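**Q** Sequence and predicted structure below; questions after.
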Amino acid sequence: MLAPCPSPFNMAAYVLEAARENPGKTALVIAGPAKAQRWRYGEIRAHVAAIAAGLLGHGLQPGDRVLLRLGNTVEFPLAYLGALWAGLVPVPTSAALTVPEITAIAADLRPALVIAGAEVPLPAHPAPVLPEAALHEMEGEVAPQMGDPERLGYVIYTSGTSGRPRGVMHAHRAVWARRMMWEGWYDLREDDRMLHAGAFNWTYTLGTGLMDPWARGATAVIPAAGVKPEQLPLLMARHDATLFAAAPGVYRQMLRQVPEIRAPKLRHGLSAGEKLPEATRTAWTAATGTEIYEALGMSECSTYVSGSPARPAPEGASGYPQPGRRIRVGEDGHLAIHRSDPGLMLGYLDAPEETAARHDGDWFLTGDTVAEGPDGAITYLGRNDDMMNAGGYRVSPLEVEAAMTDHPGIIAAAAVEAEVKPGTTVIRCFYVGPEGIDESHLSDFAASRLARYKCPRVFTRIEALPSNANGKINRTLLRHRPLDPA
């Protein structure tokens, strides 16, 4: 069982505790095909403390919200931890979000500051903007702002069933709760070298690829911007990766190009973000001689069900509740998490009614439908709502539909997650209009309004959207509609 989170507590200070014990150890490798950049624990801590001092020197007060608009660079985790160190509330966001999307988030968030990377779209918002280059000019040091581990630490935006992104508020103690994954999923050790295939500014990378290895005193390896999936095996071998983490889509792309992977130090792979196809798991084992351990989770609570080397999941199952987690599977198969779980969110930002609606007494309703085996193994069956999954990101169909119906040639639209081949799904948009519209034109139109991962990959014109007995779009029927023949 997990011990209670220490108090007083600061998430950034906890994550960088290894810097006090072993400042000369390599904390981060930014790995490219030709060269690598290395950061020691002492260097990371010094930069974080200086950034904290600099942000407070700009007049920010503990509790102020800082919107991060940074690309796939080391400035992302430095700014994130620097804000936490100072008692500020960092809000990481995807660099892929368009101006309209990030403007809507900023209006909801009301940030006191925006930290901006080069060529990353910024919101139309009056908050002052700090260029990322200024982070390296900050000097000095302040002590970490210690306090109640229950206080607000950071906010993550995720797509909601309302069709607009919603802020998920997490306490500082959420990072302490991630210790349940160290044995329940990763088998994470101090001498590990974790290669995570994602970008710095993806929350999966931020947690699994950086925060957890650093909190354990291990080494994080992150691919440099522009590294392709087929180049990842080279990085595994060159940097002695012992663990490899990625979304299923990255595994698929990599294994198509490299059917045999030689990484002598590799113990196993980790997968999250979407359901891992059994064919991908089999191909990985054939390529590496190791296993993939899958995890099920969500922005509101990180991961809570997983397989691990100590307790592998049965075939077809996602795994078991991580030791210390308290979950419930209802008679209808709906998965819920008890409000006492230290990793559970504080609530949705400025939305107490929506927060209350996701609870059944003391239980938070995840929206996932699962089957529980006689030994407690959990098999993921899908969402009990209509949320879609695109490369590990949850996407609301209402958000996609709202963007596409802005097109003058579209009267109505419906977005669903559709399987285009076994184990591979994309967002498919059905639309009603007086005539067919060129697919490349629709793709360009979607890209001007939606982040790349939210854009439909398949467009289908139909005469009318099917509806169910309640008058709502029958998405089940659309999901199972076959693709048009080529």
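**A** It's in.
**Q** Going by C-alpha atoms from here, please, whenever you check contacts or count neighbours.
**A** Fine.
**Q** and the helix ranked longest in the chain, what other elements does it pack with?
**A** For the chain, the longest helix by residue count, based on DSSP state H, is helix 41-57. Using 3 or more Cα pairs under 8 Å, 6 or more residues apart in numbering; DSSP states H and E as the contact test, the elements touching helix 41-57 are helix 18-21, strand 26-31, helix 75-85.
**Q** Report the buried residues of it.
**A** By 16 or more other Cα atoms under 10 Å, the buried positions in helix 41-57 come out as 41-56.
**Q** what does stretch 477-486 give?
**A** Going by neighbour count (16+ other Cα under 10 Å), the buried part of stretch 477-486 is 478-479.
**Q** what's in contact with it?
**A** With contact meaning Cα atoms under 8 Å, 6 or more residues apart in numbering, stretch 477-486 is reached by 416-420, 460, 466.
**Q** Out of these, the closest to Ala34 would be?
**A** Using Cα to Cα, Val420 comes nearest to Ala34 of the contacts of stretch 477-486, at 35.6 Å.
**Q** Got another one to weigh against that:
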Amino acid sequence: MDIWPPCPAPFNLAHHVLAASAARLPDKSALQIVTPTGAERWSYARLEAAVRGCGTGLLALGLEPGDRVLMRLGNGVAFPVLFLGAIAAGLVPVPTNAALTTAEIGRMAAVIGPKLIVADAGVALPDPLPCAVVMAERLAQWEALPPCDWAMGDPERLAYAVFTSGTSGRAMAVGHAHRAIWARGMMHQGWEGLGESDRLLHAGAMNWTYTLGTGLMDPWTLGATALIPAAGVKVEALPLLLKRFDATIFAAAPGVVRQMLRAPLPPLPKLRHALVAGEAMPAALARDWHEKTGTGVYEALGMSECSTFVSASPRRPAPEGAAGYAQDGRRVTVLDAEEGAGVLAVHRSDPGLMLGYLGDEAATAARYRGEWFVTGDMVRMAPDGAITYLGRGDEMMNAGGYRVSPLEVEAAFAGLAEVAVTEIEVKAGVRVIGGFYVGDASEAEMQARAEERLARWKQPRLWVRLDALPRNANNKLNRRALVALYAERGRP
């Protein structure tokens, strides 16, 4: 295992992402928001100007270093401009999914205590508002402002936060240090196979840490070009975009790859390989991708708390069925191994590891066992270090790449029905959230409640009414039994 060099100091995440590439390649295309009919193009010089102008605009509002900025933006260039602009100025952006409901974003705002919200029109905001709101179109005016100074400092200080759902069902804010971007250097060859000449097309929404890191910041750190489909572009259009815009690397969740392969693909002569993360990829899907594109597809394991740390790569493919190997510079182990399987853990010295859950020291401490951060993912490690993912040990669900707590989903139906949810495999390689309930409500009423209180990816995709929920001898809900019940009974 190679030892990854320590992060330099003083340091600023946004400076590391943009400054060198903008100075060296000012006229090169840094970002293209692509559609089947064209693209919105941003050079490195313009992107840096927009980011640093945004920093100036934010500070002019009276914000101070360390203040938190809640982001309520969709899939447009304003998203990375605000994210990096806030960090450049020493502020702490908190990206969120634009599809969250008023109740959901209100709970998140209460956790982080924002001093400013920046929002697209029509996006749900906390009620009542905890602070001032700036509409996204104002960011375009800030591009012409004088550039802010890069706020250099300790690489251990808080840079940004992202939300994940813990096993308690509460939205938990994962705080990351500026050094997190330095740690991503281990992925450039340990997973992505990424270089300056690449054109990487990522199919995810910008608020997803997978897109934000692999789709935007990693290409910009290396001087490559990031290609992002515009809002509203359908999965069926992605093969055309890959071909038309000469993508050399494609990144997506396995579910997106599966949808793409349902139709014939055009020749993709410039494509070298694909990257997948967010959920486990079946071996059959990887074989299908290779047969239809002639390129490899490389998987990574990661989480909001540590991004990716185990992966396959072009220089070290994984054996079939395995996710990959610990990236060079990473220290991982398998705890509590029985019959070769145990819980994957990452050493607490990993520079990509979170600072902690904001405002919840107890939850942070609970994730550690001595020197190891316990991921909760069940794996098997082969003698050569290849790691095979076996599932989540904490009953967390994974819907389209988003980790979802069953407790959070179940709480949305309080007063309407007694509900339990879990992941259900509806066909080979396709898993959805299944809802099981006891009560007199109709399926339509259950779905209406879900749409009212839960973002789309958290909503159950199927419903089964039961006489009673399965419980163990201690009267604890047995979610694993729900899978067997569905297999036995299916939909009524």
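**A** Right, received. Where do you want to start? Everything numeric here is computed off the predicted structure, so don't read it as measured data.
**Q** follow-up on the earlier one: would you mind finding the most buried of the helices and strands packed on helix 41-57 of structure 1?
**A** Stretch with highest mean neighbour count among the helices and strands packed on helix 41-57 of structure 1: helix 75-85 (a mean of 26; mean count of other Cα atoms under 10 Å).
**Q** okay, and whichever helix or strand comes after that one goes to which residues in structure 2?
**A** Downstream of helix 75-85 of structure 1, the first helix or strand assigned by DSSP states H and E is strand 89-92. Alignment of strand 89-92 of structure 1 against structure 2: residues 92-95, by TM-score structural alignment.
**Q** Mean per-residue distance, that stretch versus structure 1.
**A** By mean Cα distance after the TM-score superposition for structure 1, the fitted stretch 92-95 of structure 2 averages 0.3 Å away from its aligned residues in structure 1.
**Q** one step back: could the contacts of stretch 477-486 of structure 1 go into a markdown table alongside secondary structure?
**A** Putting those into a markdown table (DSSP: H, G, I helix; E, B strand; the rest coil) gives the following:
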| residue | secondary structure |
| --- | --- |
| Val416 | strand |
| Glu417 | strand |
| Ala418 | strand |
| Glu419 | strand |
| Val420 | strand |
| Thr460 | strand |
| Pro466 | coil |
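**Q** Which members of these are the farthest-apart pair?
**A** For those, with distances taken as Cα to Cα, the pair at the greatest spread is Val420 and Pro466 (20.7 Å).
**Q** circling back to that earlier point, name the next helix or strand following the longest helix of structure 1 along the chain.
**A** Heading C-terminal from helix 41-57 of structure 1, the first helix or strand you meet, by DSSP H and E, is strand 65-69.
**Q** Could you name the helices and strands sitting against that next one?
**A** helix 75-85, strand 89-92, strand 113-116.
**Q** Find me the equivalent region of it in structure 2.
**A** Taken onto structure 2 by TM-score structural alignment, strand 65-69 of structure 1 occupies residues 68-72 there.
**Q** Outside of that stretch itself, list whatever touches it.
**A** Stretch 68-72 of structure 2 is contacted from outside by 79, 82, 86, 91-98, 109, 112-120, 123-125, using Cα under 8 Å, 6+ apart.
**Q** what's the mean deviation for that stretch versus structure 1?
**A** Stretch 68-72 of structure 2: mean distance to aligned residues in structure 1 after superposition is 0.3 Å, counting by mean Cα distance after the TM-score superposition for structure 1.
**Q** Asn201 of structure 1 reaches Glu75, doesn't it?
**A** No. With contacts counted by Cα atoms under 8 Å, Asn201 of structure 1 stays clear of Glu75, the gap being 9.7 Å.
**Q** Identify the residues contacting the match of strand 89-92 of structure 1?
**A** Residues external to stretch 92-95 of structure 2 that are found in contact with it (Cα under 8 Å, 6+ apart): 65-73, 82-83, 86-87, 158-162, 207.
**Q** show me where the stretch 101-250 of structure 2 has strands.
**A** Using DSSP state E, counting those that start in this stretch, the strands of the stretch 101-250 of structure 2 run over residues 116-119, 132-135, 158-165, 171-177, 199-202, 225-229, 249-252.
**Q** nearest residue to the residue mapped onto Ala283 of structure 1 from structure 2 other than its sequence neighbours?
**A** With TM-score structural alignment as the criterion, Ala283 of structure 1 lines up with Asp288 in structure 2. Computed as Cα to Cα, 6 or more residues apart in numbering, the closest residue to Asp288 of structure 2 that is not its neighbour in sequence is Leu261, at 7.8 Å.
**Q** which residue in structure 1 lines up with that neighbour?
**A** Alignment note: Leu261 of structure 2 maps to Leu255 in structure 1; criterion TM-score structural alignment.
**Q** Which helix or which strand is home to that match?
**A** helix 248-257.
**Q** Same question for that helix: list its buried residues.
**A** Neighbour counts using 16+ other Cα under 10 Å place 248-252, 254-255 of helix 248-257 of structure 1 among the buried residues.
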